[in-house]
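Engineer: My questions concern the predicted model and sequence given below.
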Amino acid sequence: MIQERPWFKSYPQGVPREIDLEEYRSVVSVLESAISLYRDRVAFSNFGKSLTYGDVDTLSQQFASYLLNELKLKKGDRVAIMMPNCLQYPIAIFGVLRAGLTVVNVNPLYTPRELKHQLQDSGASVLLVVDNFGKTVQEAISGGSTLKQVVTTALGDLIGFPKGAIVNFVLKYVKKMVPEYDIPGAVRFKDTLTLGRRQALPEVDIAPDDIAFLQYTGGTTGVSKGAMLTHRNMVANMQQASVWIGRDVKPEGELIVTALPLYHIFALTANCLVFMKFGASNHLITNPRDMANFVKEIRDVKFTAITGVNTLFNGLLNTPGFENVDFSRLHLTLGGGMAVQRAVAERWKKVTGVTLVEAYGLTETAPAACINPMDLKDYNGAIGLPIPSTDACLKDDDGNPVALGEVGELCIKGPQVMKGYWQRPEETAKVIDSDGWLHTGDMAKMDENGFFYIVDRKKDMILVSGFNVYPNEVEDVIAGLEGVLEVAAIGVPDERSGEAVKVFVVKKDPSLTEERIKAFCRDNLTGYKQPRYIEFRSELPKTNVGKILRKELREPPRPANVR
């Protein structure tokens, strides 16, 4: 039994309670529908170069043909993609999907250790990587790997001459952003397209339950796990989000700024896939951390929509010149990935004239589970309403529903919930119960109108700028540093990133320094996982069986004279 569904009475006019799951058989079906409807419209733009839906059709077919005809990959094989936002990205993911294969999205900022784990765990046959990160790949596969082929590309390769050549030259020789690397047998992405052009793409039957994406996310064990997102999961979430925003989509054509990386589930679904249904154009930002150039790039674009995390919006608002950007066509701003702060949302509305609408989701829900109404007048502090075909409930520690207004663990059920974790049935069973409810680990409450509010997290996960950081992984890495006796990691509030990683270390070697720990973490952990704060202690609080009490570490230390 679950609570009643009061959220339906708060649904925006015209939004159905259920979606049509049978309209599209796969993500490829949605792509092919968009190609037939919008062939000559711009689909993606980057560095001043645009690809139409027709271009994406042609090039993705060529890449799919290369994978099947040249590499002889079989249905269900995994292809890893390791790159920031660039024109190669959509061609690659749609090529992989059209070949009946599975996309393994890889964060290009991974260290060799992190990359090695993901490649081994997924059993990827092919890796496509941008030259900037070729050195990482070289180190990750030096001891052997499952890879049959590494495909390399430079960021400017699809931009055209002479601009592409200039971009590549500047990145490599002026900005020194492309370290030398050596990967024997690697082929260039442009060459794969040439090879793929020689043979027709075989027909591939793609079933709704086939895995479209292995989307890696942290776990309570500290091991990164691949959430199996099927074509049905992805299509369902595309349909759910589409009907939610559909009334607000402009018929003359949408242009959405895509600054969050497409390897992140939020941008992948919300920007790349959902807006594809409407024949929209994705304006890809390759390096959103360079805020000055980001603002310069969108100043005169006349974009209609933008998605982001709180830190991105806050960064834009604090970048000189942002107030002079042309917001005349902007009508949709969606925030997710981490909590949107009231101060940021109110300032966004003041500067742009558009409400920053908060949404909530997880990698495991492909990702959207709750979204606020798009016609929201002002920030309301809620994560929104469960979207069509989605059930939500709040449960106590015994699995019983809590009363209205009380706090419980938010649980989600719907067609967007993942198939499970790749080759980890025990981990899957920990989060999806026997009734099919996904336990999010987030503690929430619901009001009488069906709006949900996150109040805390049950699990130890740390959320840094929308990215999951699990304490066990950070602890496992630091524990491997000579001189460390014990270590514990927690999340602490941070104005810039929502939360930051703080570690408590007990020294084995008295000469161990904070800088040595930070340097070790830089070599072994992606930037957002690295501890911002390090505190040395003589001992860590533990249970009687020796488990470290992170809860006590989160509490401020009591005065010495207080018992």
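Structural biologist: Received, thanks. Numbers count the residues shown, from 1 in each chain.

Engineer: CA atoms for contacts and neighbours, from now on please.
Structural biologist: Fine.

Engineer: Surely Asp442 and Asp460 touch.
Structural biologist: No - between Asp442 and Asp460 there is no contact, the gap being 10.2 Å when judged by Cα atoms under 8 Å.

Engineer: now the residue lying closest to Asp391 once chain neighbours are set aside: how far from Glu427?
Structural biologist: Nearest residue to Asp391, sequence neighbours excluded (Cα to Cα, 6 or more residues apart in numbering): Lys413, at 5.1 Å. Lys413 is 18 Å from Glu427, where distance means Cα to Cα, to the nearest Å.

Engineer: second one coming, line it up with the first:
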Amino acid sequence: TVNCFGMLKIGAKSVLITDPRKMDDFIKVLKSHPFSVITGVNTLFNGLVQRPEFQNVNFEHLKVAVAGGMALQKAVADKWKYLTGNDIVEGYGLSETSPLLTCNPIDGTEKLGTIGLPVPSTEIKIVSDEGATQGVGEFGEIWARGPQVMMGYWQNPKETDIVMEGDWFKTGDIGFFDSEGFIKIVDRKKEMINVSGMKVFPNEVEDVIAQLEGVLEVGVIGVAHKNSGEVVKAFIVKKDKNLTEEVIMKHCRDHLVAYKMPKFIEFREELPKSTVGKILRKELRKEEIANAL
């Protein structure tokens, strides 16, 4: 929706990449089109900047890169900026919101690490588990209402009642407002890890691990543990084959408090992804549950 209607609105030519997982072919397309706008998920941008040939793409016409669908990792944003000279700005939305709710401005006032400001005619509030509207800097679930928010799920009133409170849509994402009104997403509510009653958000752990040069991709989930209820497990695809668990654990100790540390690390050749390249934590959780049976 963003690409088809957004690019149509500004009179841009759209080039559809049918399989962005074929990075070498993708880069050939980028070389043949002097592109000015590119949209994608963190995994896509990460895959591009890891390819040496990407440095030979002409970025002269590039005006804006927009990330959505999953958290943009700082290591990826920094490398993209270094190679292209441009920032990646984040936006946010869901299928239920047609799909955009917020986006960073692209006039130089963007705030990296946030999903930006509500788009026109859209209201956002942060709500606690008890139903109270949260203040600046206070965590809670992101609720939204506006003309783009769905009326409900088709012929499914039960599920509709779960996510709708009047005309407010409960996104299932945890976030907060900063002092300037920009919104920061912490993680999915359902994917929060409970370690002995302490909240651990996978995005934070993934962002720390992704800063290691030898890491290509990382996915973090919570797994059951007899002593603490849940513990953190990290699935890692190596960029450097010599990367060891000891190096990762030392790096985590330097940047994370003890209860957020991975208890388990598993190296993989690849991680499960959606058709647009988003890492699917739910598939990793399914595998863990199946292996535990």
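Structural biologist: That came through, no problem. On a predicted model such as this, the values are computed, not experimentally measured, just so you know.

Engineer: on that earlier part again, quick one: neighbours of the counterpart of the residue nearest to Asp391 of the first structure in the second structure, just the number.
Structural biologist: With TM-score structural alignment as the criterion, the equivalent of Lys413 of the first structure in the second structure is Arg145. By the criterion of other Cα atoms under 10 Å, Arg145 of the second structure has 21 neighbours.

Engineer: Quickly note the distance from Arg145 of the second structure to Val37 of the second structure.
Structural biologist: As defined by Cα to Cα, Arg145 of the second structure lies at a distance of 28 Å from Val37 of the second structure.

Engineer: residues of stretch 446-462 of the first structure that come out buried?
Structural biologist: Neighbour-count burial for stretch 446-462 of the first structure flags Met446, Gly450, Phe451, Phe452, Tyr453, Ile454, Asp460, Met461, Ile462 (criterion: 16 or more other Cα atoms under 10 Å).

Engineer: wait, stretch 29-40 of the second structure
Structural biologist: Applying a neighbour-count criterion of 16+ other Cα under 10 Å, the buried positions in stretch 29-40 of the second structure are Val29, Leu30, Phe35, Val37, Ile38, Thr39, Gly40.

Engineer: Between the two ends of that stretch, how far is it?
Structural biologist: As for stretch 29-40 of the second structure, its first-to-last residue distance stands at 15 Å under the measure Cα to Cα.

Engineer: can you check stretch 94-113 of the second structure too?
Structural biologist: Separation of the first and last residues of stretch 94-113 of the second structure by Cα to Cα is 19 Å.

Engineer: Check stretch 441-451 of the first structure too.
Structural biologist: One end of stretch 441-451 of the first structure to the other measures 18 Å (Cα to Cα).

Engineer: The second structure: matching residues for that stretch?
Structural biologist: Stretch 441-451 of the first structure maps onto residues 172-182 of the second structure, going by TM-score structural alignment.

Engineer: Off-centre distance for the matching stretch?
Structural biologist: Centroid separation for stretch 172-182 of the second structure versus its chain: 15 Å, with Cα atoms, centre = their mean, to the nearest Å.

Engineer: And for stretch 91-102 of the second structure?
Structural biologist: Taking the mean of its C-alpha atoms, stretch 91-102 of the second structure sits 13 Å from the chain's own mean (Cα atoms, centre = their mean).

Engineer: which part of the first structure lines up with that stretch?
Structural biologist: By TM-score structural alignment, stretch 91-102 of the second structure lines up with residues 359-370 in the first structure.

Engineer: and the helix ranked longest in the first structure, what does it pack onto?
Structural biologist: The helix that spans the most residues within the first structure, counting by DSSP state H, is helix 231-245. With contacts defined as 3 or more Cα pairs under 8 Å, 6 or more residues apart in numbering; DSSP states H and E, helix 231-245 of the first structure has these neighbours: helix 27-38, strand 211-217.

Engineer: All set now, cheers.
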